[in-house]
Structures are given as C-alpha cells and as structure tokens.
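A.B. asks: one predicted model, sequence on top.
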Amino acid sequence: MEKPKIHPYIPILIGVISISLSAIFVKLAEADAGVIAFYRMLFSILIMSPLFFYKFKGEIKILTKRDWIFSSIAGIFLAFHFILWFESLNYTSVASSTVLVTLQPLFAFIGTYLFFKEKLSLKTIVSGIIAISGSVLISWGDFRVSGNALYGDMLALIACGLITGYLLFGQDVRKRISLITYTMVVYSISTICLFFYVLIKGESFGPYPSMTWVWFLLLAIIPNLLGHTLFNWAVKWVSTNVISVAVLFEPIGAAILAYFIFLEDLMTTQIVGGLIVIAGIILFVLDIKILKKFFKKSA
C-alpha cells in the first residue's frame, strides 16, 4: 500500500473539529431529525457530483459484489446513525448526546478484533478506558435515570454503535477504491435510505425558514465533507480504532459551543472530563518507545 502524502492524524484532527459543529447546526435547524439528515446527505452528494462525474465515475465498474454489499450496509448504518443521533438532541443535552455517540472505542475495539483480528495492546485498552472515563465524566451531572433524557441517551448510544459499524465496513472497502468513489456511493445510498424514511414517516421536505436551509448546507459542507470524508480518507491507512478514539474530542468542542450558543451550563465535571479525554488520546497516539526515550533524556 502506498504511503499517504500527509500524516493521517492531521486530516483526523481537522475532521474532529468539523464534526464538533454538527450537534450545534442540528439544534439550530427547525426540522425533524430525518429531514435534517436527508438534506445533509443530499447537499453533500450534490456538491461532490461534479468532481465525481468528471474524474471518478469510471471507477464504479471495478466495484465487486462484496464492495456493493459492504457500501450499502455502511450507507444504511450512516443514515440511521444520523436519524437516531439528531432525534436524541431533542431529548437530552448536547453534552450528553455527543458524549454517548462518541463512545465508539467500546464498539470499535470489539469489532476490529472480531472482524479484522486486530490485536488489542495493553496501551490501546488502557488509553481507551481513560478516554471513555473522561467522556462519561464530561456529562456526569447531566445524565438522568428516567424520562425524556434517558430516552435521548439511549438513542445516542445506539447511534454510536451504528457509526462504528459504518466505519468498520468502510475500512474494508476503502482499501480497494478511491475516497471520492467510496464516499459518493455510500452517501448516495444513505440519501436514498433517508428519502424513503422521511416519506414513510410523513415528515415534510419543506418549506423551511431560510436559516434552516443554511444549517442544512453547513451540515453538508463542514461535518460531512470536511469531517466524515476526511475520516473515510484516513481509514485507508489507520485502524478504525484510531479514528474512534480521536472522535472523543468532539464532546469537548460541542459542550463549549453549546455553552455560548444555547447557554447550556459547562460544569466542573465536564472540564475535568475533557482533560482526561485528551490524556487518553495522547496516550493512544504517542509511541511508548518515544515516551521512554524522552523520560530517559529528562532524567
């Protein structure tokens, strides 16, 4: 496999910053969850279409039956991830929802072990536990044991499992086809799935206030084309585990933005939890050998 022109961690970092805006745009949009998800995906493929048809459409011919099956599953998983996560934001806080939806390592560590036989090192397990503990602490004061918030929390947790499945199936297909072709195929399947979901649910495709259309477009450009597409690029060279752990940064950015935009309180537990998340990610990303050399030189 050829080496990437830039280190995969750089696009992953940009992707994490981009997706941190997702929950904010969703809460600002005045529409049902399925509709928001549909327009997010539709605008994404419309923006990508000129490049795809100009340069990459011929690559569709090399897709195998296995590629189509895996891409279809990934697209359906992505569609319902958005539906459930966006719906969860109607019942629980931005902090709680983003924390639960980014607990992907719990699913990714198991998934990559079962499907790709990737060994879980002690460093991976320890750093994952640290980062997940920090994520839970971020919204500790906001978790509730009953009512609407619990329902929202459950929706976010299921959405978390779905996005991990989407990445796992993508990890297999992306090793054989280009980023643009894979993204176009998966996003198109996801859009079709969402279209029928909105139709069956009887939700309205419009009209909406002008600012809601702006939020739809921004969801497509920033979290999708800058966020998820960059993850799709990176997953060719790194494990799903790397992306899943890095995504734990999202609740930090989302919680801070929610504090200023929606006046959602940012508690001490959320601040401390954010620092723990960062510590877990640093432990996961840095090479233990490099750390040992550093401490030896310091001594």
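C.D. replies: Received, thanks. Numbering: from 1, shown residues only.
A.B. asks: hey, let's count contacts and neighbours off CA atoms from now on
C.D. replies: OK.
A.B. asks: host element of the residue lying closest to Glu59 once chain neighbours are set aside?
C.D. replies: Once flanking residues are discounted, Glu59 sits nearest to Thr181: 6.9 Å by CA to CA, 6 or more residues apart in numbering. Assigned by DSSP states H and E, Thr181 belongs to helix 179-201.
A.B. asks: may I see the buried residues of that helix?
C.D. replies: 179-195, 197-198 (16 or more other CA atoms under 10 Å).
A.B. asks: for stretch 121-135, same thing?
C.D. replies: Neighbour-count burial for stretch 121-135, with 16+ other CA under 10 Å as criterion, is recorded at 124, 127-135.
A.B. asks: could you dump those residues to JSON lines with distance to Ser93 and secondary structure?
C.D. replies: Compiled in JSON lines, the buried residues of stretch 121-135 are given as follows (distance: CA to CA, whole Å; DSSP: H, G, I helix; E, B strand; the rest coil):
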{"residue": "Thr124", "distance to Ser93": "29", "secondary structure": "helix"}
{"residue": "Ser127", "distance to Ser93": "26", "secondary structure": "helix"}
{"residue": "Gly128", "distance to Ser93": "24", "secondary structure": "helix"}
{"residue": "Ile129", "distance to Ser93": "23", "secondary structure": "helix"}
{"residue": "Ile130", "distance to Ser93": "23", "secondary structure": "helix"}
{"residue": "Ala131", "distance to Ser93": "20", "secondary structure": "helix"}
{"residue": "Ile132", "distance to Ser93": "18", "secondary structure": "helix"}
{"residue": "Ser133", "distance to Ser93": "18", "secondary structure": "helix"}
{"residue": "Gly134", "distance to Ser93": "17", "secondary structure": "helix"}
{"residue": "Ser135", "distance to Ser93": "14", "secondary structure": "helix"}
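A.B. asks: below is structure B, check it against A:
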Amino acid sequence: MSFGGTNSPIRTPVTTPPRCPLPESERTGGPQRRPDVPVTSVTSAGSVHPMGLVSGLRSQSNAALGVLAILAATACWSSGGVLAKNADLPGIVVAFWRLVIVAIVFGVIALVLRKPITLLMVRRSLLGGLLFGVNLAVWFEALRHATVGIATVTAALTPVLGLLIGRGFLGERITALALGCALGAIAGVVLFVVPGFAASGTKPLGLGLAFAAIGIWVCYLFVTKKAREGVGTIEYLFCMAAVAAISLFPLLALSDHGIAPPTKGVGWLVALAIIPGCLGHGLLAWAQPHVPLSTSGILLQGEPVGAALAGAIFLGEVIGPIQGVGLLVAFVALAVLTRASATRTDEAEPATA
C-alpha cells in the first residue's frame, strides 16, 4: 500500500483547538508521519528513523537474495539430468533411492525443528506421492534413452499441456496471448528436438517416456493443487518423498535389480538427492515469500536451458545453431506464458484486509 508520493497534495492541518490540552504526540498516539515514509521510520522530531531505513533496505535485500535463491534452485534442478545420467542405473532404482534419501533428510529436519507429521498430512500426500514417484521413475528411465537436453526441453512443455487440460476439464479460458505462447513453445521444442534426434542417438522410447513423464507431472500438479493447504513445506516434502518411495517399492522388488541397495553410482545418487531434491526445493521454499510469483515463474523456466547447457558441458552433448534458436524461442514463449498466468492468478485472488 502506498502512503503517497512526491506528487501527493499536502493537507493543511486542522486549526480547531483540541478538547483536551494534551500534547499532540499523546493525542494522536505518536508523531505525525510524512506521507512518503512508514510510520515506524519517523521520530518525534519528524526526521527519518534509522530503523525505518534498515527495514526498507532489509526488504530490498531479501528480494535480491530471493532472486539469487531461485536462480540457485534452478541451477540445482538443471544438474539433475547430468547426475542421473552418470549414476547409470535403471530409472526405478534411481527414483526409489533418491526419494529414500530425501525423505530421511526432511524427516530429520522435521524432527529437529519439532514439526509434527499428522495422519491428515499423510492422507493428503497419498495420491500426489504415488504420481510423484511414478513420474520420477519414468523421467529417469527416459534419460537412459535420450540426451539430457532433449528429455529436459521436451518436459518444458508441461505448462502447455496444463493449459490444454485446464481448458478441457476445468473450463478455463485460453487467451490469444496464451495460445500464441503455447504455439511458440511447441515450435521451439520442435526446433531443438528434431535436428538433434538422430545425431544424438536418442531413441523413440526415450522421447515417448519424456512425454509420458509430462502427462504424469501435470496430473500430479492438478491433484496436489489444494493438498498443501495448511501443510508446511518441510512436512509436505517429507510426506511426499516417503509416500512416493513406499509406492515405488513393489515395482523395485519386481525389477531385475531388486531391493538391494546399488553398489555403483552411489555418490551420484546422493548428489542427486541432496542437490536438486533437498537444496533446490529448500532454496525455492525460502525465496517464494520474498519474490513475486510472476518473477519466480519466469526464472524457473531457465531449468531446461540450464539442463541442456549442463549436458553439453559435462556430457559432450551437441547443441547446434538451430537447436540454440529453438531453445531461446521455447524459453521466451514459456516465460511470457508463465508471467501472464501468474498475473491472472494475482488478479483473481480476493484482497484481504
């Protein structure tokens, strides 16, 4: 809320004598404030209090740190494909043990911070945890049959699929801007995937699994849209990881690998759990209160770009000129779509007192 700016009119003080001869500071509960500074930042002499300046600088500092935290979270998630690829294990194995490690970490944090886990929290996490676990297993398996860049950039179409599902099942209106952004994102992904499909050794199975992961992830987002109401971040992440791991256990037991812990790629698995699984989500959870939704959404669209670059740097995956153009087109289209969606969400929310 604005208290007025430099162009605000100056009100003439009322000259009617008060009914009681008390000092003005006692009658009004404090000194009269200037319209361009917060109440807590004005002293009895009318000057700006240092604490007010500190508060304003602290707010600006938190906003800047929030942006840096989201960029760091994006970098953490961008590393996931490279870490999973280096683990060189079946997708179900990577997903299960990643979830186990994440559940242990957030379980310990919840215990130390004395955050109780209730039965209601677990019930709210059941369907979402099942979908989350299956999504991870399918996604990590896709990485075994496709490059990190192709699998990740394909998965960037999640907002587009969410737009179509929202129109078909929720009756949400698709604006001309949203439609244009969706078409632009699809065109960008096609420009990135098609030229590198044959040259990179990507198999149709890998591309199909990447698209399947998109569908499962969108279902997860719709299912958990209201599941987090009244549930803290630490508790939610613990329940989600624990339920997802339990959901994958039967599939792991039936797999060729079995339930025995892996003997290779353990370091990559731990890094995969800690960096994207714990650190990435923790940074985002801290940053969200300090950064506007539209800003955070745009910054997070940098994940496929970062993942493609990480694949090129650490795995030697080739990004040709046409693919670079496609990556840029997809990023811009998804960023505009994300900002437009966030703006509509902010406008739809009722004002609170």
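C.D. replies: Sure thing, it's come through. This one's a predicted model, so the numbers in the text were calculated from it and none came from an experiment.
A.B. asks: please state their TM-score.
C.D. replies: Remark: TM-score between the superposed chains equals 0.78 [TM-score structural alignment, normalised by the length of structure 1]; 275 aligned residues with a CA RMSD of 3.4 Å.
A.B. asks: related to what we said a few turns ago, and the contacts of the helix holding Thr181 of structure 1?
C.D. replies: 34-35, 37-38, 41-42, 44-45, 48-49, 52, 56-57, 59-60, 71-72, 74-79, 173-174, 204-205, 229, 232-233 (CA atoms under 8 Å, 6 or more residues apart in numbering).
A.B. asks: from those, which land in helices?
C.D. replies: Under the assignment DSSP state H, the contacts of helix 179-201 of structure 1 contribute 34-35, 37-38, 41-42, 44-45, 48-49, 71-72, 74-79, 173, 229, 232-233 to helices.
A.B. asks: can you flag the buried ones in those residues?
C.D. replies: 34-35, 37-38, 41-42, 44-45, 71-72, 74-79, 173, 229, 232-233.
A.B. asks: rewinding a little: now find how far off-centre the helix holding Thr181 of structure 1 is within its chain.
C.D. replies: 16 Å (CA atoms, centre = their mean, to the nearest Å).
A.B. asks: same deal with stretch 203-217 of structure 2?
C.D. replies: The answer for stretch 203-217 of structure 2 is 21 Å, by CA atoms, centre = their mean.
A.B. asks: tell me the residues of structure 1 aligned with it.
C.D. replies: Against structure 1, the aligned range for stretch 203-217 of structure 2 is residues 149-163 (TM-score structural alignment).
A.B. asks: cool, and stretch 88-96 of structure 2?
C.D. replies: Using TM-score structural alignment, stretch 88-96 of structure 2 pairs with 30-38 in structure 1.
A.B. asks: what sits up against that stretch?
C.D. replies: Residues outside stretch 30-38 of structure 1 that contact it (CA under 8 Å, 6+ apart) are 26, 29, 79, 82-84, 86-87, 191, 194-195, 197-198, 203-205, 208-209, 212, 216.
A.B. asks: sitting in strands, which of these do you find?
C.D. replies: Taking DSSP state E, every one of those sits outside strands.
A.B. asks: buried only: go through the residues you listed for me.
C.D. replies: Judged by 16+ other CA under 10 Å, buried ones among those: 26, 29, 79, 82-84, 86-87, 191, 194-195, 197-198, 205, 212, 216.
A.B. asks: and of those residues, the nearest to Ser244 of structure 1?
C.D. replies: Phe82 (16.5 Å; CA to CA).
A.B. asks: I'd like to know how far that closest one sits from Ile158 of structure 1.
C.D. replies: 11 Å (CA to CA, to the nearest Å).
A.B. asks: shared neighbours, those two?
C.D. replies: Common contact partners of Phe82 of structure 1 and Ile158 (CA under 8 Å, 6+ apart): none.
A.B. asks: now do the helices in the stretch 251-353 of structure 2.
C.D. replies: Residue ranges of the helices in the stretch 251-353 of structure 2, as given by DSSP state H, counting those that start in this stretch, are 266-272, 281-287, 293-300, 303-315, 321-348.
A.B. asks: elements contacting the longest one?
C.D. replies: Here helix 321-348 of structure 2 is seen to pack against helix 176-199, helix 293-300 when contacts are counted using 3 or more CA pairs under 8 Å, 6 or more residues apart in numbering; DSSP states H and E.
A.B. asks: right, and the ones you listed - which one's nearest Gly52 of structure 2?
C.D. replies: Closest among those, using CA to CA: helix 293-300, at 26.1 Å.
A.B. asks: quick one: contacts of the closest one?
C.D. replies: Counting by CA under 8 Å, 6+ apart, 67, 70-71, 74, 288, 334-336, 338-343 sit against helix 293-300 of structure 2.
A.B. asks: from the buried residues of stretch 121-135 of structure 1, which single one is nearest Met154 of structure 1?
C.D. replies: Using CA to CA, the buried residues of stretch 121-135 of structure 1 come closest to Met154 of structure 1 at Ser135, 15.7 Å.
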